[in-house]
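Participant: Okay, structure incoming, though there's no sequence with it:
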């Protein structure tokens, strides 16, 4: 099985380093990836993809990447799910 994703896009905001309950460093950020075509008005369309990085990679990203930085991301697609306050199952897709 292959689960490999390669993206090139721009970050939508500054990347902030966080720690989980176990003390592991991570960052979660959104990458805007332009589509190869424009809409009816000639405007550029983009997909906004949630990405997560851990440990040393997270530290490097939080130090050197700011809003609008063009970066390449290689990873795998992961789908998580949870129940919200209303009891409805929600699904999240992340790279």
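Facilitator: All right, it came through fine. Because the structure is predicted, anything quoted here is derived from the model rather than measured.
Participant: Please make it C-alpha for all contacts and neighbour counts, starting now.
Facilitator: Fine.
Participant: What residues of stretch 12-31 count as buried?
Facilitator: 14, 15, 16, 17, 25, 26, 27, 28, 29, 30, 31 (16 or more other Cα atoms under 10 Å).
Participant: packing partners for the longest strand seen in the chain?
Facilitator: If you go by DSSP state E, the chain has its longest strand at strand 25-38. Counting contacts by 3 or more Cα pairs under 8 Å, 6 or more residues apart in numbering; DSSP states H and E, strand 25-38 is packed against strand 5-11, strand 18-19, strand 44-54, helix 55-64.
Participant: Below is structure B, check it against A:
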């Protein structure tokens, strides 16, 4: 089974291109931290590719620094560089991307003193108008 799940932050804005057949493909690097010792972390920058509709959604909605979850598969491919040398690249081909924070980079905070008892975030005061 080839399944990868990563949580990290975009290292740069996604780059969206289109194939000759008109398929959208978005690519970006995901910065993922891991523990390497007592209290120490190291960051890996993992290339991610999103195809077709998912690529368009990623390209239109994500920017550098956004926190996301990527689910997909590991792909290792070979290609010939412009100088004629053979190269290999490992990348994640995304099948699902979940946005884990808001567009401005601030994740909604769960209210630790939540009074409604359900754990669904802060309660809305009864006297406040709700727009729906």
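Facilitator: That came through, no problem. None of the values given here were measured: they were computed from a predicted structure.
Participant: between the helices and strands packed on strand 25-38 of the first structure, which gets nearest to residue 77 of the first structure?
Facilitator: When those are compared by Cα to Cα, strand 5-11 sits nearest residue 77 of the first structure, at 6.9 Å.
Participant: ok, average deviation of that closest one from the second structure?
Facilitator: Compared with the second structure after the fit, strand 5-11 of the first structure shows a mean deviation of 0.4 Å (mean Cα distance after the TM-score superposition for the first structure).
Participant: any chance of the buried residues of stretch 12-31 of the first structure in a markdown table, plus distance to residue 2 of the first structure?
Facilitator: As requested, the buried residues of stretch 12-31 of the first structure are exported to a markdown table (distance: Cα to Cα, whole Å):
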| residue | distance to residue 2 of the first structure |
| --- | --- |
| 14 | 31 |
| 15 | 29 |
| 16 | 30 |
| 17 | 30 |
| 25 | 27 |
| 26 | 25 |
| 27 | 25 |
| 28 | 23 |
| 29 | 24 |
| 30 | 23 |
| 31 | 22 |
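Participant: Just flag the most distant two among the residues you listed.
Facilitator: Distances among these were taken as Cα to Cα; the most separated pair is 25 and 31, at 19.4 Å.
Participant: And the buried residues of stretch 12-31 of the first structure, which is closest to residue 5 of the first structure?
Facilitator: Checking the buried residues of stretch 12-31 of the first structure one by one against residue 5 of the first structure (Cα to Cα), the nearest turns out to be residue 31, at 13.0 Å.
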